[in-house]
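Trainee: Below is the sequence, then the predicted model.
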Amino acid sequence: MAEARLYFDWNAGAPMRKAARTRLVELLDRPGNGSSVHAEGRAARAVLEGARRSVARLCGAEAKGVTFCSGGTEGANTVLTPDWTLFGKPYRLDRLLVSAVEHPAVARGGRFPAERVEVVPVDGDGVVDLAFLERRLAELAAVGERALVSVMMANNETGVVEPVADVARLARVHGALVHSDVVQAAGKVPIDMEALGLDVVTLSAHKLGGGQGVGAIVRGRNGFAFPPLVTGGGQESWARAGTENVAAIAAFGVAADAALADLPAMAEVAARRDRIAAMIRDVAPDAVMFAEGAPRLSNTLCFAVPGVAAETAVIAFDLAGVALSSGSACSSGKVTASPVLTAMGIEPMLVKSGLRVSIGAETSDEEIDAFGLRARNVFAAMKKQHGTTAA
């Protein structure tokens, strides 16, 4: 009998929660457009508003600030625009500052002209350089330019938790606004937009156990807004046109509630992550663990074994029944050198070997034991075939 596969790629997409799946299937049999005024439409609208409240609670925001969309990428492309408003009046932004380790959805600048997008460097652990950010914000303020700063709350590859509260504090001093991509952070660390000082965040359902193809933009309480990316009808209070996917959004709401309730359990996952790191060091003593000096998500481990190409390792682990990844999963299925590790100043040969293991609260000790055995076999075979230094 074939061994059970091990899914160690939760950051690419978490398994759908049973309660979210149940809610999704239940609503697939119900008719009703949330914009219709008849009973079926009103019922659909009530489902949408319930999910809106759930996502708002997850982010420490008000329900009226939540706009549903297709996911984190659409959310980022919507909010990264120079054309904001403040209580309905134009509030033009001149510059976009993004950290060097952002997801491609943010790194490409959204609706800002390319020449108006600047990169804020990070240190060797991938933590944003606050001193650089402060100097640049001061320079822009001195010449009368308004900036939007976008720094993710937690990195999808390394798990590094960025100091977004400090970013927001610096932004306030210099009249800048702040967006944070909380796609990886949601459900793993607490999010309180008001306490953190964030103007807007974006998140995605499938990272926290909802379905794929749905996400949200969540605005703070300060009156700032921005024009829709998808235009047409008046859905989502004119903030995002198109008939809402009621069943998927409802599942998102269920997943958001469950993720919020499960937050205390995520702290325990760090011990399992560290067990995996110890296992890798045992089978490959020269393995390099990235960002160990920085605060990290409890479920994420990014490492490299010198001489072991990431593409070869991902395939070898897959054949051994283990799903893990190299960098972001948003690269058309290609295994490419990580721009995140490159931005951290990691030497190119190690960058080419970068791998990511990401687990969840439901990952069992037995699965981790099985991973250790399979990792030993994979690295031993690769050493034999390619003469690497892996043990």
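Mentor: Sure, I can see it.
Trainee: going forward, measure contacts between C-alpha atoms and count neighbours the same way
Mentor: Fine.
Trainee: Does Ser317 touch Ser325 like I think?
Mentor: One correction, residue 317 is Phe, not Ser. No. Contact criterion C-alpha atoms under 8 Å: Phe317 and Ser325 do not qualify, at 9.4 Å.
Trainee: Who has more neighbours out of the two?
Mentor: Ser325 (27 against 20; other C-alpha atoms under 10 Å).
Trainee: From what I see, that one and Tyr7 are in contact.
Mentor: No. Using C-alpha under 8 Å, Ser325 and Tyr7 do not qualify as a contacting pair, with a distance of 10.4 Å.
Trainee: okay, pairing it with this:
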Amino acid sequence: MTPPDRRTVYLDHAATTPMLPSAIEAMTYHLTRTGNASSLHGSGRCARRTVEEARESLAASLGAQPSEIVFTSGGTEADNLALKGLWWSRLAADPRRRRILLSGIEHHAVLDPAIWLARHEGAEIEWLTVDELGRVSPDDVREAVEREPESVSFVTLMMANNEVGTLQPVADVAAIAREHGIPVHTDAVQAIGQVPVDFAELGVDAMTVSAHKLGGPYGVGALVVHKETQLTPILHGGGQERDVRSGTLDVPATAAFAVAAEHAVKHQADEALRLTELRDLLVAGITGTIEGALLSGDPVDRLPNNAHLSFSDCEGDSLLLLLDARGIEVSTGSACNAGVAEPSHVLLAMGYDDQRARGSLRFTLGHTSTRADIDAVLEAIGPVVDRAKSAGLQNVGRNT
């Protein structure tokens, strides 16, 4: 644990970012009020008004219609609702629709439901390859779709990769799929507040958003669903959210979510410039001084807050723990895989060998990040890498 008198340098905003003061204020206010948004009495109607105002605000922030916002418990539930809901709805309309097209670099909240559908529901997964920068080619999507369009259930492609930060050609993929009436889902969890995102302009049918990635609270998210897209519910109960997602709504979290999204989108352009400058200082400082340190992902078309680097002859876990001992908090990749001693599926899909995939760190910046944070990393990284390399050589010696 970091000593209480030591300043913590937090550079894991892709895992979660601190709540914005305005979101905390909104949530705190509504925590003092009582009312189930499904109740008909005054308190219930007040809660319902709060939810609907949040829905309108979130829709405006995302370029959607209020009726297209389906609140969920977070990104994972939204991804599951999108994939399973599309699968069952499409299959019921035409039993030939059994192919799911997706990339091998998706978040596990997308990968695992797809694999579950293959194991339990007879779905046929077709993996879209990515290049060494972590990008799917629209031409590959077109080939996969046009080979047998009537057999495609849907396409799912994340807007921005959560590990290496590469942006995906989602709008191009959606245009290809639309020619054949095939729905497209995108996980935009990492993109909101980092790059411009407009649901209508993207042309996708469903889009996943999560509050705690953009300055809102944990435990709330949304699936934005085009008004003409049919989804089979995966939760059944009170019929909330147009009977697409039953369950009592978390009014305080929903209100805070909308406030955070509005702030993140409003300040996106200025914040992107600020974070890009800090990120580039970090990348240049590390790659310019640490031999064998390489940037992963697209050097240009990437999230402004993401710096994913690999270090030769080092284990990412060792680097992470050594930095943590100095009060610097980073990640080896997706936080959902923390503690699992295996190389990143994202990096392996990009063609990295096992050693480079294991020896990687993800630095992600956010609204609390400063130049002092970058300076702290650059001061620590040299000794940390040297020590990690030494530990690696000692382990090799013991194993031979």
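Mentor: Perfect, I can see it now. Worth saying up front: this structure is predicted, and the values here are computed from it rather than measured.
Trainee: Mind jotting down where the helices sit in the stretch 251-391 of structure 1?
Mentor: Remark: helices assigned in the stretch 251-391 of structure 1 by DSSP state H, counting those that start in this stretch are 263-283, 310-319, 339-343, 348-351, 365-386.
Trainee: Need these in CSV (columns: distance to Ser237 of structure 1).
Mentor: Putting the helices of the stretch 251-391 of structure 1 into CSV (distance: least, C-alpha to C-alpha, whole Å) gives the following:
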stretch, distance to Ser237 of structure 1
helix 263-283, 31
helix 310-319, 44
helix 339-343, 36
helix 348-351, 45
helix 365-386, 45
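Trainee: Nearest to Lys89 of structure 1, out of the ones you listed?
Mentor: Taking C-alpha to C-alpha as the measure, those were each checked against Lys89 of structure 1, and helix 339-343 came out nearest at 37.2 Å.
Trainee: The aligned residue in structure 2 for His38 of structure 1: neighbour count?
Mentor: Aligned against structure 2 by TM-score structural alignment, His38 of structure 1 finds its counterpart in His41. The number of residues packed around His41 of structure 2, counting by other C-alpha under 10 Å, is 11.
Trainee: quick one: His41 of structure 2 from Ala47 of structure 2, how far?
Mentor: Distance of His41 of structure 2 to Ala47 of structure 2, computed by C-alpha to C-alpha, to the nearest Å: 10 Å.
Trainee: ok, which stretches of the stretch 1-150 of structure 1 are helices?
Mentor: 18-28, 39-59, 72-79, 104-107, 130-142.
Trainee: which helices and strands does the last one pack with?
Mentor: Counting contacts by 3 or more C-alpha pairs under 8 Å, 6 or more residues apart in numbering; DSSP states H and E, helix 130-142 of structure 1 is packed against helix 164-173.
Trainee: In structure 2, point out the residues matching the next helix or strand after the helix it packs on.
Mentor: Beyond helix 164-173 of structure 1 on the C-terminal side, the first helix or strand identified by DSSP states H and E is strand 177-181. Aligning strand 177-181 of structure 1 against structure 2 (TM-score structural alignment) gives residues 183-187.
Trainee: ends of stretch 289-299 of structure 2, how far apart?
Mentor: Counting by C-alpha to C-alpha, you get 18 Å between the two ends of stretch 289-299 of structure 2.
Trainee: buried residues in it?
Mentor: Residues of stretch 289-299 of structure 2 classed as buried under the neighbour-count rule (16 or more other C-alpha atoms under 10 Å) are Ile290, Ala293, Leu294, Leu295, Ser296, Gly297, Asp298.
Trainee: so where in structure 2 does stretch 303-315 of structure 1 end up aligned?
Mentor: Going by TM-score structural alignment, stretch 303-315 of structure 1 sits over residues 309-321 in structure 2.
Trainee: end-to-end on the matching stretch?
Mentor: The straight-line separation of the ends of stretch 309-321 of structure 2 (C-alpha to C-alpha) is 16 Å.
Trainee: Can you tell me the closest non-neighbouring residue to the residue mapped onto Arg55 of structure 2 from structure 1?
Mentor: Taking TM-score structural alignment, the alignment pairs Arg55 of structure 2 with Arg52 from structure 1. Distances taken as C-alpha to C-alpha, 6 or more residues apart in numbering put Ala63 closest to Arg52 of structure 1, at 5.5 Å, once the chain neighbours are dropped.
Trainee: so what corresponds to the one you found in structure 2?
Mentor: Under the pairing rule here (TM-score structural alignment), the equivalent of Ala63 of structure 1 within structure 2 is Pro66.
Trainee: Ok, Gly213 of structure 1 next?
Mentor: With TM-score structural alignment as the criterion, Gly213 of structure 1 pairs with Gly219.
Trainee: Tell me, how many residues neighbour its match?
Mentor: Neighbourhood size, Gly219 of structure 2 [other C-alpha under 10 Å]: 18.
Trainee: pretty sure it is in a strand, no?
Mentor: No. Inclusion of Gly219 of structure 2 in a strand is not indicated when DSSP: H, G, I helix; E, B strand; the rest coil is applied; the result is coil.
Trainee: Return the distance of it relative to Ala357 of structure 2.
Mentor: Looking at Gly219 of structure 2 against Ala357 of structure 2, where the rule is C-alpha to C-alpha, the gap reads 30 Å.
Trainee: Repeat that for Gln190 of structure 2.
Mentor: Gln190 of structure 2 sits 21 Å away from Ala357 of structure 2, going by C-alpha to C-alpha.
Trainee: quick one: Ala291 of structure 1 and Leu341 of structure 1, what's the gap?
Mentor: If you go by C-alpha to C-alpha, the gap between Ala291 of structure 1 and Leu341 of structure 1 works out to 10 Å.
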